[in-house]
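Visitor: Sequence plus the predicted model coming up.
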Amino acid sequence: MDKERLNQLISEKLKLIRTEQGYTQDTMAEVIGLSKKTIVQIEKGRSLAGWTTTVAICALFRESRILQDALGSSDPVEIAEIAAHRYIRRSHDKTLGGRVWWREKEQWNGFRLQQNIISGHYRILDPADYRLFSTYDQQAVTAEWQQLIKKEGENCD
């Protein structure tokens, strides 16, 4: 998913997210820093949310079930980060291990390569379910997976 697709998806779900929160258009406009007129334009499909608005919604409403289900992720900020940076690499994000929204692609020595069944992005988890790498780029995740196997294989010897 690229920035444009994420902007479109957020725009399509804005009214549902607002309603889920119990916000009026005035309140939503105030919370995300837009005018009420802009909120109305987005909700009626006359314009799209911009990138900054999309990121703000992902961050401020990351607990929204509407947003999580639309993105296929319990962490909407991660989806925005991948769209912005192409991939993210870190080992401090604990996941639920892929019980929802994820398909196992490969498994090796407790490490798992998964693909999200809704958004299509990939991630690599360590044996304790910490996210090591996330991207939409299949070649990048394949290279990272192979490098992990090689590195961990050397450590086992």
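Guide: Structure's in. What do you need? Because the structure is predicted, anything quoted here is derived from the model rather than measured.
Visitor: contacts and neighbour counts: CA atoms only from here.
Guide: Fine.
Visitor: Report the buried residues of the host helix or strand of Glu152.
Guide: Taking DSSP states H and E as the definition, one finds Glu152 inside helix 138-156. Neighbour counts over helix 138-156 (16 or more other Cα atoms under 10 Å) mark Val141, Glu144, Trp145, Leu148 as buried.
Visitor: Also stretch 48-63?
Guide: Leu48, Ala49, Gly50, Trp51, Thr53, Thr54, Val55, Ala56, Ile57, Cys58, Phe61, Arg62.
Visitor: residues in contact with it?
Guide: Here stretch 48-63 makes contact (Cα atoms under 8 Å, 6 or more residues apart in numbering) with 3-4, 6-8, 10-11, 17, 32, 42, 67-68, 74-77, 80.
Visitor: then this one, side by side with the first:
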Amino acid sequence: MSKEHIMESVSSRFKVIRLEKGYSQDKMAKVLGISKKTLVQIEKGRILSGWTTIVAICALFRDSEVLQVLLGGDPMEVIETIAHDGVERPRSKSLGGRVWWKEIDKKGSFRLQQNMISQHYRILDESNNRWLSTFEKEDALRRLEELFYGESLSNE
């Protein structure tokens, strides 16, 4: 999933997200920090939202079912992974991947999952803490090995 794909997909669902929240166009524009005219143009498909507004809608409406289904879970995880070209941050809590995730590999207490919608990868520990998010499978596999061998050494 690319930045451009996210911009197109989320822009095309602005109105549905707004209606899901029960907001008027005036309120939605104010919340997002854009003009009502710009919001109308986005909702009518005449323009795409800019990246900054996409990030804002994903952050401010991260509980939106529309966004969660569109992006395969927490919208901010996908946004952060794209923006930072992968994210590594030990002990960031997740829900464990019961809905949009398939398990790719498991080593010790760490498991590698891939999101079935966005196609990005993440590594979770036994407590569902996120250790890595990336779109690069090879990076994820390498890091899984590193975490496993680090864990194995510390258990000796």
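Guide: Received, thanks. Just so we're clear, the structure is a prediction, and the values are computed from it rather than from any experiment.
Visitor: ok, back up a step: filter the contacts of stretch 48-63 of structure 1 down to the ones in strands?
Guide: Using DSSP state E, the subset of the contacts of stretch 48-63 of structure 1 located in strands is empty.
Visitor: residue boundaries of the helices in structure 2?
Guide: Taking DSSP state H, the helices of structure 2 run over residues 3-11, 14-21, 25-32, 36-43, 51-60, 65-71, 75-83, 137-154.
Visitor: Nearest to Gly108 of structure 2, out of those?
Guide: helix 137-154 (6.0 Å; Cα to Cα).
Visitor: Provide the aligned range in structure 1 for that closest one.
Guide: Per TM-score structural alignment, the counterpart of helix 137-154 of structure 2 in structure 1 is residues 138-155.
Visitor: how much does that stretch stray from structure 2?
Guide: With mean Cα distance after the TM-score superposition for structure 1, stretch 138-155 of structure 1 departs from structure 2 by a mean of 1.7 Å once superposed.
Visitor: Narrow the contacts of stretch 48-63 of structure 1 to those that are buried.
Guide: Using 16+ other Cα under 10 Å, the buried ones in the contacts of stretch 48-63 of structure 1 are 3, 6-8, 10-11, 17, 32, 42, 67-68, 74-77, 80.
Visitor: Identify each buried residue in stretch 28-35 of structure 1, please.
Guide: Those would be Met28, Ala29, Ile32, for stretch 28-35 of structure 1 by 16+ other Cα under 10 Å.
Visitor: Where does it end up in structure 2?
Guide: Going by TM-score structural alignment: stretch 28-35 of structure 1 matches residues 28-35.
Visitor: Select, from the buried ones among the contacts of stretch 48-63 of structure 1, the two members most distant in space.
Guide: Ile42 and Ser74 (24.0 Å).
Visitor: how far away is the residue nearest to Lys3 of structure 2 when sequence neighbours are not counted from Lys37 of structure 2?
Guide: Excluding the flanking residues, the one nearest Lys3 of structure 2 by Cα to Cα, 6 or more residues apart in numbering is Ile82, at 6.6 Å. Relative to Lys37 of structure 2, Ile82 of structure 2 is positioned 28 Å away (Cα to Cα, to the nearest Å).
Visitor: rewinding a little: return the distance of the match of stretch 28-35 of structure 1 from the chain's centre.
Guide: Centroid separation for stretch 28-35 of structure 2 versus its chain: 22 Å, with Cα atoms, centre = their mean, to the nearest Å.
Visitor: cool, and stretch 65-83 of structure 1?
Guide: Distance of stretch 65-83 of structure 1 from its chain centroid, counting by Cα atoms, centre = their mean, is 3 Å.
Visitor: Please name the residues that touch the residue minimising distance to the centre of structure 2.
Guide: Nearest to the geometric centre of structure 2 sits Val78, at 2.1 Å (Cα atoms, centre = their mean). By Cα under 8 Å, 6+ apart, the contact set of Val78 of structure 2 is Leu71, Ser118, His120.
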